[in-house]
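Chemist: fold the following.
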Amino acid sequence: MLKSTSPYELGATLYMPVLKKDALEYIAGRKLPKLRSMVLCLEDALLETDVLVGMDTLEKTLIRIGQVKEETEDKRFPLVFVRPRNLGMAKRIAEMAGIHNIDGFVAPKVRPGDYEKWVSAVRDTDLYIMPTLETTEVFDVGAMTALRDEFLANAPDRILALRVGGNDLMSCLGLRRVGKSSLYEGPLFYTISMLMGIMKSKGFDLTSPVYEIIEDGSTGEQVEQTWLREEVTKDVAFGFVGKTIIHPSQIDVVQNAFKVTRGDYESARKILAVDAPAVFKFGGSMCEPATHRTWAQRIMSRANVYGIVGEDETKAAYP
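Modeler: A predicted model of the protein is given here:
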């Protein structure tokens, strides 16, 4: 049986090479205790010559994760996913000892026709799959519609969220992010809007691409986080449930953006009340439970995970 996990629990997702020597320190929550999810990567972060040692390291890590969890009570651990190089590698990993100690797979470069094969690869596990949308097919509305229908027809509950691979999509266009700009001012704006319409309208959540600018190219100093903060604020408003990060300094910026304002919380609570009127005014806006119920439920989910802006973080379910 699949674990019951809210996609909002993903928060800021940190990718980490499987060969990183202190990876278990992050998994155990001893480093970056605010980290909510991480991906052990055997794809881009691993040289072809290191695949065998990477697989051996992963299996030892999977077993050790179980031991760490047994040794530590009443502690929140980050969600842990594995990103294999390909489907064949995923099948081998799914048979490893300790595989039940993680939460799922990040499936790279998923195209129409691929997802059913991923479901088959993990059929004997209780793991989630997070397909990554990062190929030229993502720009094709027809291809994405076909992929969505494939998701719907093959264990849709396996999908915790869809990951949008921003850098790979930019590479398809021969571009990369430069300067102080957000995702929403660039050429991917149409694409993410289209994905939201096609995927989210059928219940599939999405996570936002990484903001890869962390240092000033001329000075090497860490850049001010204003542009990241602006982008993740738009991510939340757009409907994304998490964001890939590449540096620990991005964790607080991303996860603070998912906190709920007191006004939105109270509005959601009133909309979900059993005795709510069919239409009423609150906070200067019209509230209509029949129309706004899903929004209100999502607000409550965010509040449960991240808390309310300006209030004690310990009131959240996962401080």
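
Chemist: okay, CA-based contacts and neighbour counts for the rest of this
Modeler: Will do.

Chemist: what ranges do the strands span in the stretch 51-200 of the chain?
Modeler: All strands of the stretch 51-200 of the chain, identified by DSSP state E, counting those that start in this stretch, fall at 79-83, 104-107, 128-133, 162-164.

Chemist: dump these to TSV, plus distance to residue 43 and mean neighbour count.
Modeler: Shown next, in TSV, are those (distance: least, C-alpha to C-alpha, whole Å; neighbours: other C-alpha atoms under 10 Å):
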stretch	distance to residue 43	mean neighbour count
strand 79-83	6	24
strand 104-107	10	25
strand 128-133	13	24
strand 162-164	15	24
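
Chemist: would you do the same for the sequence below? I want to compare the two.
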Amino acid sequence: MRYFDYIGNENLERLFLKKPQYFNRDTGKELLKYSLGAFIYVPATRYDMAYKTVSGKVMGARPLAICLEDAVGAAGEEEAIKNLELILKNFKDDNVKNIDDIPLIFIRIKDANQLEKIKKIITDYEKIITGILIPKCDSHLIEKIINILNSFKLTKIYVIPIIESKEFIYKENKEYYFENMYKTLLKHKDRVLNVRIGIADLLGIYGIRRSKLFSMYDNIICTSFIHDVINYLNRPELDIPISGGVSELFNMDNEIIKNKYIEEIMLDKFHGFIGKTVIHPNQIKIVQALQVISYEDYMDAKNILNSTESIYGVSKGILGERMNEVNPHLLWARKILILSQIYGVLNEGVEYNELLEF
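Modeler: Down below sits the predicted model:
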């Protein structure tokens, strides 16, 4: 699969200096971990919705999580697990011709006990499952889930922790929990594909819900939490991408909602996050369009990487509007080149909003 495969070749040539490349669940982790883009959650209790997304009928849906947790009511677990098996069975029977036909399918479990319950499902369909999402996650739960998967002999299935519990926000606890999360991620960095943050859950602890008038960066609880996530977990030695938090606001015909959503994604990127959890197809195109690398960033990144052996540590950017400095911008440049393989590079003069027209 690849991003923007719904855009015809003529328009791809017009829009992209460098087209997005193909990837699948067997792509090397160094590239795959940056490929999650707009990561959509679909409830397992809604078979039609989930199967439509898995089978590629939702435009642009590439990575997706079939959710057995928050999107499932207290009485819906049994039905959700049955649907999960049916979705995977029907998808495998109907659609899989080769590895490139398979989206990145993840299962969002409720807890370790539920993972034990679905052992047969994930072992039967391990070749089309990319990973397990772990909600309300801490360091102990990561260890427990990895040990369970190893006991199932499912050593090629990735895990994705979701940090969203009060232990990571309460002042008296958070240092301990973040330090242990860091140590555990470092220990299992080859197995952890991504880290996600649960903004809705954290706000819910304080009885707060999003407003369409603000982004999460306007909320001091969110900004405090984001500061800690970046400070503890966005470390070069971990090198595990962190994704931006979800928004439940999806009516992109509302200009206020759309503009705030775009602002938030741009702030996600500015804070070093890659991709974003989404809960509605209306959010997918915007998130994906904003992951594409601009002409300026791509050309400057190449220039920085080509200058590592130069006698000059500073050079003018391609558009003549900023300075490139090799030492402070080196990690940024390397990341830009990796992301350019997945999401592509826009031609000079092309803006991301042109991708929203398709």
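
Chemist: how long is stretch 245-260 of structure 2 end to end?
Modeler: 14 Å (C-alpha to C-alpha, to the nearest Å).

Chemist: enumerate every residue touching residue 55 of structure 2.
Modeler: By C-alpha atoms under 8 Å, 6 or more residues apart in numbering, residue 55 of structure 2 lies in contact with 91, 95.

Chemist: what of residue 293 of structure 1?
Modeler: By C-alpha under 8 Å, 6+ apart, the neighbours of residue 293 of structure 1 are 268, 271-272.

Chemist: now do residue 263 of structure 1
Modeler: Shown in contact with residue 263 of structure 1 (C-alpha under 8 Å, 6+ apart): residue 283.

Chemist: re the thing from before, of all the contacts of residue 293 of structure 1, which comes closest to residue 77 of structure 1?
Modeler: residue 268 (28.8 Å; C-alpha to C-alpha).

Chemist: what is the burial count for the closest one?
Modeler: A count of nearby residues for residue 268 of structure 1, using other C-alpha atoms under 10 Å, gives 22.

Chemist: so the residue nearest to it when sequence neighbours are not counted: helix, strand or coil?
Modeler: Counting by C-alpha to C-alpha, 6 or more residues apart in numbering, residue 268 of structure 1 lies nearest to residue 296, which is 4.3 Å off, once chain neighbours are set aside. Per DSSP: H, G, I helix; E, B strand; the rest coil, the local secondary structure of residue 296 of structure 1 is helix.

Chemist: aligned to residue 296 of structure 1, what sits in structure 2?
Modeler: When structure 2 is aligned by TM-score structural alignment, the residue opposite residue 296 of structure 1 is residue 333.

Chemist: that match contacts residue 308, correct?
Modeler: No: contact between residue 333 of structure 2 and residue 308 fails when scored by C-alpha atoms under 8 Å: they sit 11.2 Å apart.

Chemist: ok, the match of residue 296 of structure 1 - contacts?
Modeler: Taking C-alpha under 8 Å, 6+ apart, one finds 300-302, 304-305 in contact with residue 333 of structure 2.

Chemist: buried ones among these?
Modeler: 300-301, 304-305 (16 or more other C-alpha atoms under 10 Å).

Chemist: dump these into a markdown table; add secondary structure as well.
Modeler: Below are those laid out as a markdown table (three-state DSSP):
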| residue | secondary structure |
| --- | --- |
| 300 | helix |
| 301 | helix |
| 304 | helix |
| 305 | helix |
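
Chemist: closest one of those to residue 197 of structure 2?
Modeler: residue 301 (28.0 Å).

Chemist: right, and that closest one touches residue 338 too?
Modeler: No: in this structure residue 301 of structure 2 lies outside contact range of residue 338 using C-alpha under 8 Å: 10.5 Å.

Chemist: hang on, the earlier thing: how about the strands of the stretch 51-200 of structure 1 in JSON lines, adding distance to residue 29 of structure 1?
Modeler: Converted to JSON lines, the strands of the stretch 51-200 of structure 1 look like this (distance: least, C-alpha to C-alpha, whole Å):
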{"stretch": "strand 79-83", "distance to residue 29 of structure 1": "11"}
{"stretch": "strand 104-107", "distance to residue 29 of structure 1": "18"}
{"stretch": "strand 128-133", "distance to residue 29 of structure 1": "21"}
{"stretch": "strand 162-164", "distance to residue 29 of structure 1": "23"}
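
Chemist: nearest to residue 281 of structure 1, out of those strands?
Modeler: The nearest among the strands of the stretch 51-200 of structure 1, by C-alpha to C-alpha, is strand 162-164 at 35.1 Å.

Chemist: for the closest one, name the packing helices and strands.
Modeler: strand 128-133, strand 206-207 (3 or more C-alpha pairs under 8 Å, 6 or more residues apart in numbering; DSSP states H and E).

Chemist: helices or strands up against the shortest one?
Modeler: Applying 3+ C-alpha pairs under 8 Å, 6+ apart, one finds that strand 206-207 of structure 1 makes contact with strand 162-164, strand 242-245.

Chemist: redo the ones you listed as a markdown table? Include distance to residue 228 of structure 1.
Modeler: As requested, those are arranged in a markdown table below (distance: least, C-alpha to C-alpha, whole Å):
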| stretch | distance to residue 228 of structure 1 |
| --- | --- |
| strand 162-164 | 17 |
| strand 242-245 | 10 |
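
Chemist: nearest to residue 63 of structure 1, out of those?
Modeler: Nearest to residue 63 of structure 1, of those and by C-alpha to C-alpha, is strand 242-245 at 25.8 Å.

Chemist: with structure 2 superposed, average distance for that closest one?
Modeler: Following superposition, strand 242-245 of structure 1 is found to deviate from structure 2 by 1.0 Å on average (mean C-alpha distance after the TM-score superposition for structure 1).
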